[in-house]
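Q: Sharing a sequence plus its predicted fold:
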Amino acid sequence: MAAKNSSVTEFILKGLTDQLGLRIPLFFLFLGFYMVTVVGNLGLITLIGLTSHLHTPMYFFLFNLSLIDFCFSTTITPKMLMSFVSRKNISFTGCMTQLFLFCFFVISESFILSAMAYDRYVAICNPLLYTVTMSPQVCLLLLLGAYGMGFAGAMAHTGSIMNLNFCADNLLNHFMCDILPLLELSCNSSYMNELVVFIVVAVDIGMPMVTIFISYVLILSSLLHISSTEGSSKAFSTCSSHIIVVSLFFGSGAFMYLKPPSILPLEQGKVSSLFYTIIVPMLNPLIYSLRNKDVKVALRRTLSRKVFS
């Protein structure tokens, strides 16, 4: 596979730093992050799968969020770790594959988070209709919609990048194959290309953010009408973990993509990318485990059964 009219068959990833003395410490640091990400997300997936009382719509979406975070991190981190200790080359085919998977998982996660916000809205504002509104069929449709939007967005981004020309320079100023660094490297990238990317990203981030915002406005309005302070606090506590995850994910993503390159240079953009590609997938299972009573109870019971068996 090669780009249209392109003489470039591989890219060289510049990575996080050019300082040789920092490469080994950074390798072990991000290896630790990746191990925590793998153990945390696969652990949460296993826990939800093995615990019957967690087989509810909320944890159905959390199961898929952990699956996406695991795959998302695995798409980016191993190649970045290799670049610290060996060759930084990545073939054009490998680069486009990484770009496609990156776009697919990040867009799918944004819509999964919006589905989780809708689930909390129904649970708090219409509890009597919850089992009907959030039926298995509805949950499956929401999940397929999230993955469908991820696939469509990934195809759009990858297709537009493959139609660009990469003439001679193949030094990619990033630790992964991302949209903005590839646009900067192209010899025929134009304002129109950047505008298309901006519009597609705005839709993929904007639609979920609007859904989440409306859901929480309605949730807040409903909580204000709850006379019991204890009841209001209990209801809002079920949303707190989701709010933290949403803030981390959309905040770092919007900071990277919804600002012109002149305001956010790529060197600074790499830090933002690092946050939502490496740090957020690592923190998500920790946030839901440490702040969720049901998950902590399920974990204690599972560990107790393993110990006594």
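A: On my side now, so go ahead.
Q: from here on, contacts and neighbour counts on C-alpha atoms
A: Fine.
Q: The most centrally placed residue in the chain and residue 165: what is the separation?
A: In the chain, the residue lying closest to the centroid (C-alpha atoms, centre = their mean) is residue 106, at 4.2 Å. Residue 106 is 25 Å from residue 165, where distance means C-alpha to C-alpha, to the nearest Å.
Q: Looks like residue 154 contacts residue 101 (just checking).
A: Yes: assessed by C-alpha atoms under 8 Å, residue 154 is found in contact with residue 101 at 7.2 Å.
Q: host element of residue 79?
A: Here residue 79 sits within helix 57-85, counting by DSSP states H and E.
Q: Which other helices and strands does that helix contact?
A: helix 20-50, helix 92-125, helix 136-162, helix 280-290 (3 or more C-alpha pairs under 8 Å, 6 or more residues apart in numbering; DSSP states H and E).
Q: go again using 7 Å as the cut-off
A: helix 20-50, helix 92-125, helix 280-290 (3 or more C-alpha pairs under 7 Å, 6 or more residues apart in numbering; DSSP states H and E).
Q: since we're on the closest residue to residue 120 other than its chain neighbours, how many residues are nearby?
A: Nearest non-adjacent residue to residue 120, counting by C-alpha to C-alpha, 6 or more residues apart in numbering: residue 239, 6.9 Å away. Counted with other C-alpha atoms under 10 Å, the neighbours of residue 239 add up to 18.
Q: here's the one I want to compare it with:
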Amino acid sequence: MGIVSIGNQTITEFVLLGFYDIPELQLLFFIIFTVIYASIIIGNMLIIVAVISSQRLHRPMYFFLANLSFLEILYTSTVVPKMLEGFLQEAVISVAGCLFQFFIFGSLATVECFLLTVMAYDRYLAICYPLHYPILMNPRWCLGLVVTAWLSGFMVDGLVVALTAQLKFCGPSQIDHFYCDFMPLVKLACSDPRVAQVTTFILSLVCLTVPFGLILTSYARILVAVLRVPAGASRQKAFSICSSHLVVVSTFYGTLMVLYVEPSAVNSVLLSKVFSLLYTVVTPIFNPVMYTLRNKEVHQALQQLFYIKHTETLEGGGW
């Protein structure tokens, strides 16, 4: 349990309860989420390696995709290892460690909101303005968009964490969640959390609804452009790719909006944890799949990479 000093009742540690209420499934959950976590790491690493190693993939779309894959690796690695620990034993985390986890995870979630918007904008320019695309999406502009997305995400969440760190936690020391998030932390505060709550609500509203609106606008214009193309395989492919991307984006933004903009809509702690799993574990494994499943260039780059490695292994073995 969390250590509490008798004098001022200041907590120095928290216990992450995770899915404690279903103990009979702890081992099964550990195995399932270990496999999912390994798949997320391997899948996203393959995309990064493919983009770096293949000259044909040195284009804006794949540059953004590699950034998204790198983000997903950091994103899940911030939360999942501690969650896996909780399936096997009591997961204890210091207050400082808890705030740090909240800062990194929250910042990366915000970065992903901005990065998905940039990727949608990139597809909009590529499809609606193909002749001007190389000029509009030049390397310098691409780098600027990515750097802005990363810096903005950490700045936004840095403000939220700074306000949360001002709160006093006097007990209990148990967080009924599998990672340190804003709402579970605020519930344990014994000082007035209203400033932090209002600030978080406003920032969440802006950082979620504005990017999501821009994404929907981009795909709506893409849809209009595709409808002007004569019916055929290319038109069907465009619809298929856009619908796949929108499913992942809607799942990610939808769950975040429910939990951070309208938390009262989730009146069950278990339901809140399930929603959290959607954007902490499910979307990170779907993102590389959905963005590369129908992409022949990525498939070819990976095949070439494995073929070269296989050939080098055979040559090194004296075949």
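A: It's in. Being a predicted model, the structure only gives us computed values, none of them experimental.
Q: Report the TM-score for the pair.
A: With the length set by TM-score structural alignment, normalised by the length of structure 1, the two chains reach a TM-score of 0.92; 305 aligned residues with a C-alpha RMSD of 1.9 Å.
Q: circling back: the residue nearest to the centre of structure 1 corresponds to which position in structure 2?
A: Counting by TM-score structural alignment, residue 106 of structure 1 corresponds to residue 109 in structure 2.
Q: Same check on residue 159 of structure 1?
A: Checking TM-score structural alignment: residue 159 of structure 1 goes with residue 162.
Q: Relative to residue 301 of structure 1, how far out is the corresponding residue of structure 1 for residue 248 of structure 2?
A: Correspondence of residue 248 of structure 2 to structure 1, assessed by TM-score structural alignment: residue 245. Applying C-alpha to C-alpha, the value for residue 245 of structure 1 to residue 301 of structure 1 is 26 Å.
Q: Neighbour count: the two, which is higher?
A: residue 245 (19 against 13).
Q: thinking residue 107 of structure 2 is in contact with residue 159, fair?
A: No: counting by C-alpha atoms under 7 Å, residue 107 of structure 2 stays clear of residue 159, with 10.2 Å between them.
Q: Compare neighbour counts for these two and give me the winner.
A: Set residue 107 of structure 2 next to residue 159 and count neighbours by other C-alpha under 10 Å: residue 107 wins out with 24 against 16.
Q: for the more buried one, what are its contacts?
A: 153, 154, 157 (C-alpha atoms under 7 Å, 6 or more residues apart in numbering).
Q: okay if I get the residues you listed as TSV plus distance to residue 315 of structure 2 and neighbour count?
A: What follows is the contacts of residue 107 of structure 2, written out as TSV (distance: C-alpha to C-alpha, whole Å; neighbours: other C-alpha atoms under 10 Å):
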residue	distance to residue 315 of structure 2	neighbour count
153	46	22
154	47	19
157	51	24
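Q: ok, those vs residue 265 of structure 2, which is closest?
A: Proximity of those to residue 265 of structure 2 (C-alpha to C-alpha) peaks at residue 157, which lies at 22.9 Å.
Q: Correct me if wrong: that closest one contacts residue 106.
A: Yes: contact criterion C-alpha under 7 Å: residue 157 of structure 2 and residue 106 qualify, at 6.0 Å.
Q: Do you have the helices of the stretch 201-319 of structure 2 handy? List them.
A: 233-256, 269-277, 283-292, 296-316 (DSSP state H, counting those that start in this stretch).
Q: Comparing these, which comes out most buried?
A: Burial of the helices of the stretch 201-319 of structure 2 is given as mean neighbour count (mean count of other C-alpha atoms under 10 Å); helix 283-292 ranks first at a mean of 20.
Q: so where is that one in structure 1?
A: Aligned by TM-score structural alignment, helix 283-292 of structure 2 falls on residues 280-289 of structure 1.
Q: The matching stretch vs structure 2, average offset?
A: On superposition with structure 2, the mean distance recorded for stretch 280-289 of structure 1 (mean C-alpha distance after the TM-score superposition for structure 1) is 1.9 Å.
Q: that older thread, wait, which of the helices and strands packed on helix 57-85 of structure 1 is closest to residue 188 of structure 1?
A: Across the helices and strands packed on helix 57-85 of structure 1, residue 188 of structure 1 has its closest neighbour in helix 92-125 (17.2 Å, C-alpha to C-alpha).
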